[in-house]
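Q: Got a predicted structure plus its sequence, pasted below:
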Amino acid sequence: MNLRKVSAAAACALALSVTAAACGSDDDDSGDSGDGGSKDSITVGIKFDQPGLGLKEPDGSYSGFDVDVATYVAKELGYSADQIEWKEAISADRETMLERGDVDMIAATYSITDERAQKVDFAGPYLLAHQDLLIRADDNIAKGADLNGKTLCSVTGSTSAQNVKDTIAPKAQLAERAGYSECLDAVANGSIDALTTDDSILAGYAAQDENKGKFKLAGLNLSNENYGIGVQKGDEKMKSDIDAALEKMVSDGSWEKFMDANLGPANYDFEPAPKIGDIKE
């Protein structure tokens, strides 16, 4: 038997050679192998405040397209729904959450950009959205130039409205509100003409029971937003496994079912499911 040098503190290993492994074995199993499939749960970042996409319901449950996608992917990775730990992923915190390992993946209307891809990796895309306008159901805005002279709302910190003013309608008036609900109220009462952000987010609000019939999407497709699932930078296996799950989700019809269930009530004219790795500029 070959014995390596040991400290005095480990002398019990020499005296009790039969149970040496119990006195400090190199094969100690900590239960944290770093392999996602060996863990008891998976932590997923989502939005908590976006109806139709990622919403924490009053009863503590979660709903939305991103939630359905993440649940499907987690199942393909070996986790049941009750093994998912949901965490709120505020837009400004997403890269940091992945870098710190606070979450295993993020599915939170997370547009793939070159800047973000320097810090995290993305599986997907799994949805192609566009910047658009939400307007009153009886209103008509056929093109971006129609916004000249109109008032456009966006949430504080968003660049969506400013982008429209800078590149599409320089005479548009801008208004900021603390949240989407405040913008919606202003559009509904006529004090503001339109709300702008991603069409998928707008469709989620329009699909809410209390908003049905009040609003519609203008359908202007002002930009391309490629939603991906963010993972920690360099985790190629996780990225590859998620890509495979997303491909299966599309091929077995689940993707379209999730879209219809969550955003269909808004008559959202969504794009077909994008091909993995196909980023629309």
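A: Yep, it's here.

Q: okay, CA-based contacts and neighbour counts for the rest of this
A: Noted.

Q: For Ala161, see how far away the closest residue to Arg177 other than its chain neighbours is.
A: Nearest non-adjacent residue to Arg177, counting by Cα to Cα, 6 or more residues apart in numbering: Val155, 5.0 Å away. Separation of Val155 from Ala161 (Cα to Cα, to the nearest Å): 9 Å.

Q: just Gly36 next, same as before
A: From Gly36 to Ala161 the distance is 40 Å (Cα to Cα).

Q: ok, those two, which is more surrounded?
A: Ala161 (25 against 16; other Cα atoms under 10 Å).

Q: which residue packs closest to the more buried one, ignoring adjacent ones?
A: Sequence neighbours aside, Ser154 is the residue nearest to Ala161 in space, at 5.8 Å (criterion: Cα to Cα, 6+ apart).

Q: all strands for the stretch 151-281 of the chain, in order.
A: 151-155, 173-177, 194-198, 215-217, 225-232 (DSSP state E, counting those that start in this stretch).

Q: For the shortest one, name the packing helices and strands.
A: Applying 3 or more Cα pairs under 8 Å, 6 or more residues apart in numbering; DSSP states H and E, we find strand 215-217 packed against strand 131-136, helix 199-206.

Q: Buried residues in the last one, which are they?
A: Neighbour counts over helix 199-206 (16 or more other Cα atoms under 10 Å) mark 199-206 as buried.

Q: Turn those into TSV, including distance to Ala13.
A: Below are the buried residues of helix 199-206 laid out as TSV (distance: Cα to Cα, whole Å):
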residue	distance to Ala13
Asp199	66
Ser200	63
Ile201	62
Leu202	66
Ala203	66
Gly204	64
Tyr205	66
Ala206	69
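
Q: from these, which is closest to Gly124?
A: Proximity of the buried residues of helix 199-206 to Gly124 (Cα to Cα) peaks at Ser200, which lies at 16.6 Å.

Q: next up, a second structure to put side by side with the first:
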Amino acid sequence: MNVHRTGRTTVAVAAAVVLSFTSAGLASGASADVSRDHGEDEITVGIKYDQPGIGLKTPDGTYTGFDVDVATYIAKELGHEPGDIVWKEAKSADRETLLQRGDVDFIAASYSINDKRAEKVDFAGPYLLAHQDVLIRADDDSIKQPSDLNNKKLCSVTGSTSAQNVKDKIAPDAQLQEYGGYSECLTGLENGVIDAVTTDDSILAGYASQAEFKDKFKLGGFKMSNENYGIGVQKGSDLKAKINTALEKMVADGSWDAAVKKNFGPAGYQNEPAPKIGVIVQ
């Protein structure tokens, strides 16, 4: 602030700052945060930008996916129209930091609830129960159970633990293949270079539901782990209770089922029923 301004100007600026902070920072129910400059009706939501069917930023600048639909519904219940939402990319490694710094109001980004994360942030939900699974070619009848992955080329992304978990616990003779991204794994699967891709079934279904992959792949349905997706909020934020109420309403009015079918249906995804709020399946 310029110390040479008149007292009247200084008071006016201070009042404007207080008014802006009160209306924008507190209206959403989030913790007070001076680092984010909201418009009066804006709410900032973290999502994935690169997971088709989950959270995807398209070339024309729009956002699609199950998490986007869930987040849009929640924002509406919090008093924000779709045009009020400021979408922000929430990469897996950045999610806790984004919430702790107050860069976002909440995060919906295939965010599995676990004890380590819950030490740093709070979770509403869960709103989806996913499982580790495999995606295989639609005409492949050689992989009918997890142990059939022995001696098969199994792909996941570099740094992921999914494929290693299969090798360590289920199919020790699986041949691990690490690619830079799941889209590369799917290209390899399509071309016969690899035999299966593994990660959360919701993520696999999202990719397989894309038009270019129609009828080419199928999910194994193996349910090799439980992944309880939650909505991340700042520790101690009263948004947790409000979001839980919104999620319950989304299930009750049929919007949750509609979002699942729209985003995952083309892959034949056999989703679990909507989970109960606060119930974590181990």
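A: All right, it came through fine. Small disclaimer: the values here were computed from a predicted structure and weren't measured.

Q: Just give me the longest helix of the first structure.
A: Counting residues, the longest helix in the first structure under DSSP state H turns out to be helix 236-251.

Q: Check which residues of that helix are buried.
A: Quick answer for helix 236-251 of the first structure (16+ other Cα under 10 Å): 238-239, 242-250.

Q: would you list those residues in TSV and tack on distance to Val187 of the first structure?
A: Shown next, in TSV, are the buried residues of helix 236-251 of the first structure (distance: Cα to Cα, whole Å):
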residue	distance to Val187 of the first structure
Met238	42
Lys239	40
Ile242	39
Asp243	39
Ala244	41
Ala245	39
Leu246	36
Glu247	38
Lys248	40
Met249	36
Val250	35
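
Q: what's the matching range in the second structure for stretch 171-180 of the first structure?
A: Using TM-score structural alignment, stretch 171-180 of the first structure corresponds to residues 173-182 of the second structure.

Q: Just give the nearest non-adjacent residue to the residue positioned nearest the centre of the second structure, would you?
A: By Cα atoms, centre = their mean, the second structure has its centre lying nearest to Ala109, at 1.8 Å. Leaving out its chain neighbours, the residue that sits closest to Ala109 of the second structure by Cα to Cα, 6+ apart is Ile47, at 4.6 Å.

Q: Assess the claim that Asn262 of the first structure and Gly204 are in contact.
A: Yes. Between Asn262 of the first structure and Gly204 a contact is recorded at 7.3 Å, counting by Cα atoms under 8 Å.

Q: got any residues that touch both of those two?
A: 52-53 (Cα atoms under 8 Å, 6 or more residues apart in numbering).

Q: contacting residues around the residue nearest to Arg177 of the first structure?
A: Counting by Cα under 8 Å, 6+ apart, Val155 of the first structure has contacts 176-180, 183.

Q: any idea how far it lies from Ala261 of the first structure?
A: 26 Å.

Q: Just the angle for the lengthiest strand in the first structure relative to strand 225-232, thanks.
A: Criterion DSSP state E: the longest strand present in the first structure is strand 120-129. Interaxial angle, strand 120-129 of the first structure versus strand 225-232 (axes from the mean of the first three to the mean of the last three Cα atoms, to 10 degrees): 160 degrees.

Q: what's the mean distance for strand 120-129 of the first structure versus the second structure?
A: By mean Cα distance after the TM-score superposition for the first structure, the fitted strand 120-129 of the first structure averages 0.3 Å away from its aligned residues in the second structure.

Q: What sits closest to Glu81 of the second structure if chain neighbours are left out?
A: That would be Ala75: by Cα to Cα, 6+ apart, it lies 7.0 Å from Glu81 of the second structure.

Q: Ok, Met250 of the second structure next?
A: Closest to Met250 of the second structure by Cα to Cα, 6+ apart is Trp256, at 5.4 Å.

Q: Same question for Gly221 of the second structure.
A: Using Cα to Cα, 6+ apart, the closest residue to Gly221 of the second structure is Asp133 (6.2 Å).

Q: Spit out the contact partners of the alignment partner in the first structure of the one you found.
A: If you follow Asp133 of the second structure across to the first structure using TM-score structural alignment, you land on Asp132. Residues in contact with Asp132 of the first structure (Cα under 8 Å, 6+ apart) are 196-199, 202, 217-223.

Q: what's the burial count for the closest residue to Ala266 of the first structure other than its chain neighbours?
A: Residue nearest to Ala266 of the first structure in three dimensions, not counting chain neighbours: Ala207, with 4.5 Å by Cα to Cα, 6+ apart. Using other Cα under 10 Å, the number of residues around Ala207 of the first structure comes to 23.

Q: Now do the same contact list for Ala207 of the first structure.
A: Ala207 of the first structure touches 52, 262-266, counting by Cα under 8 Å, 6+ apart.

Q: want to try CSV for those residues, with distance to Asp82 of the first structure and neighbour count as columns?
A: Formatted as CSV, the contacts of Ala207 of the first structure follow (distance: Cα to Cα, whole Å; neighbours: other Cα atoms under 10 Å):
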residue, distance to Asp82 of the first structure, neighbour count
Gly52, 21, 28
Asn262, 21, 22
Leu263, 25, 26
Gly264, 27, 18
Pro265, 28, 18
Ala266, 30, 23
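
Q: Now, the residues you listed that are in helices?
A: Using DSSP H, the contacts of Ala207 of the first structure in helices are 262-263.

Q: and in the second structure, which of the contacts of Ala207 of the first structure remain?
A: Compared against the second structure with both residues aligned by TM-score structural alignment, their matches' Cα atoms under 8 Å, the contacts of Ala207 of the first structure retain 52, 262-266.

Q: between the buried residues of helix 236-251 of the first structure, which is nearest Gly124 of the first structure?
A: Using Cα to Cα, those come closest to Gly124 of the first structure at Asp243, 5.9 Å.

Q: is it true that the closest one touches Ala123?
A: Yes. Between Asp243 of the first structure and Ala123 a contact is recorded at 5.5 Å, counting by Cα under 8 Å.

Q: overlap in contacts of the two?
A: In contact with both Asp243 of the first structure and Ala123: Ile276, using Cα under 8 Å, 6+ apart.

Q: what are the ranges of the helices in the first structure?
A: Secondary structure of the first structure (DSSP H): helices located at 12-15, 65-76, 94-100, 114-117, 160-167, 180-189, 199-206, 236-251, 254-263.
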